[in-house]
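**Q** Okay, sequence plus prediction incoming.
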Amino acid sequence: MTLYSIMPDELIYPPNEEDYQKQKLINMSGVPILVNEQAPGEHYVVRVMSSDPQDYLCEQFTPGCRITLPID
């Protein structure tokens, strides 16, 4: 089914707020990264929030990569 509308997607399909509650901004090696928590201490990269283009080329910050952090 195709829906043609002038309304923004956010009004037609509201975002699931639970998904955003698991996200947090961390600083790893001086690079700000938005991560999503899957389990306590287990996170995966959602996006790089840096303004430095070199940070986007680092493989350890690729979206979808898993990161283990100490449990708070």
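**A** Great, that's in hand.
**Q** can we go C-alpha only for contacts and neighbour counts from here?
**A** Fine.
**Q** most centrally placed residue in this protein?
**A** Nearest to the geometric centre of the chain sits residue 46, at 2.3 Å (CA atoms, centre = their mean).
**Q** For this protein, which segments count as strands?
**A** 23-28, 31-39, 42-48, 66-68 (DSSP state E).
**Q** possible to save those as TSV with distance to residue 58?
**A** What follows is the strands of the chain, written out as TSV (distance: least, CA to CA, whole Å):
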stretch	distance to residue 58
strand 23-28	12
strand 31-39	10
strand 42-48	10
strand 66-68	14
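**Q** Tell me which of those strands lies nearest to residue 15.
**A** Closest of those to residue 15 is strand 23-28, at 13.9 Å (criterion: CA to CA).
**Q** here's the one I want to compare it with:
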Amino acid sequence: MILYTPLANTDIFPADNAVFTKRHCVSYQNKQFFVEETDKGDFQVLQLLSTDPQDFLRQEFNPGTIIKEH
């Protein structure tokens, strides 16, 4: 089988599934985000899931931003 993709082999076949247990889809300020849970219980933005181009210009939605749910 040949798989044509721009992704790395480790992205398709990860060696450790423990990384994915901390990743979630959450709703924050009526927007959907793909986030990773930190050790403190907060969420770090990995990806904004939106069809509105204006959402991507907002700095509080940038990847790496910490979302505090508490």
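**A** Received it, and whenever you're ready, just let me know what you need. Worth saying up front: this structure is predicted, and the values here are computed from it rather than measured.
**Q** Residue 43 of structure 2 versus residue 24 of structure 2, what's the distance?
**A** Counting by CA to CA, to the nearest Å, the separation of residue 24 of structure 2 from residue 43 of structure 2 is 9 Å.
**Q** whoops, residue 58 of structure 2 was the one
**A** 17 Å.
**Q** again with residue 30 of structure 2
**A** Per CA to CA, residue 30 of structure 2 is found 16 Å from residue 43 of structure 2.
**Q** Between these two, tell me which one has more neighbours.
**A** For residue 30 of structure 2 and residue 43, the more surrounded residue by other CA atoms under 10 Å is residue 43, and the numbers stand at 23 against 7.
**Q** Let me see the contact set for that one.
**A** Residues near residue 43 of structure 2 by CA atoms under 8 Å, 6 or more residues apart in numbering: 35-37, 66-69.
**Q** Please repeat the previous calculation with a cut-off of 7 Å.
**A** By CA atoms under 7 Å, 6 or more residues apart in numbering, the residues touching residue 43 of structure 2 are 35-37, 66-68.
**Q** Check residue 26 of structure 2 too.
**A** Contacts for residue 26 of structure 2 were tallied using CA under 7 Å, 6+ apart; they are 32-34.
**Q** What of residue 31 of structure 1?
**A** Residue 31 of structure 1 makes contact with residue 50, according to CA under 7 Å, 6+ apart.
**Q** what do you get if the cut-off is 8 Å, keeping everything else the same?
**A** Residues near residue 31 of structure 1 by CA under 8 Å, 6+ apart: 48-50, 55.
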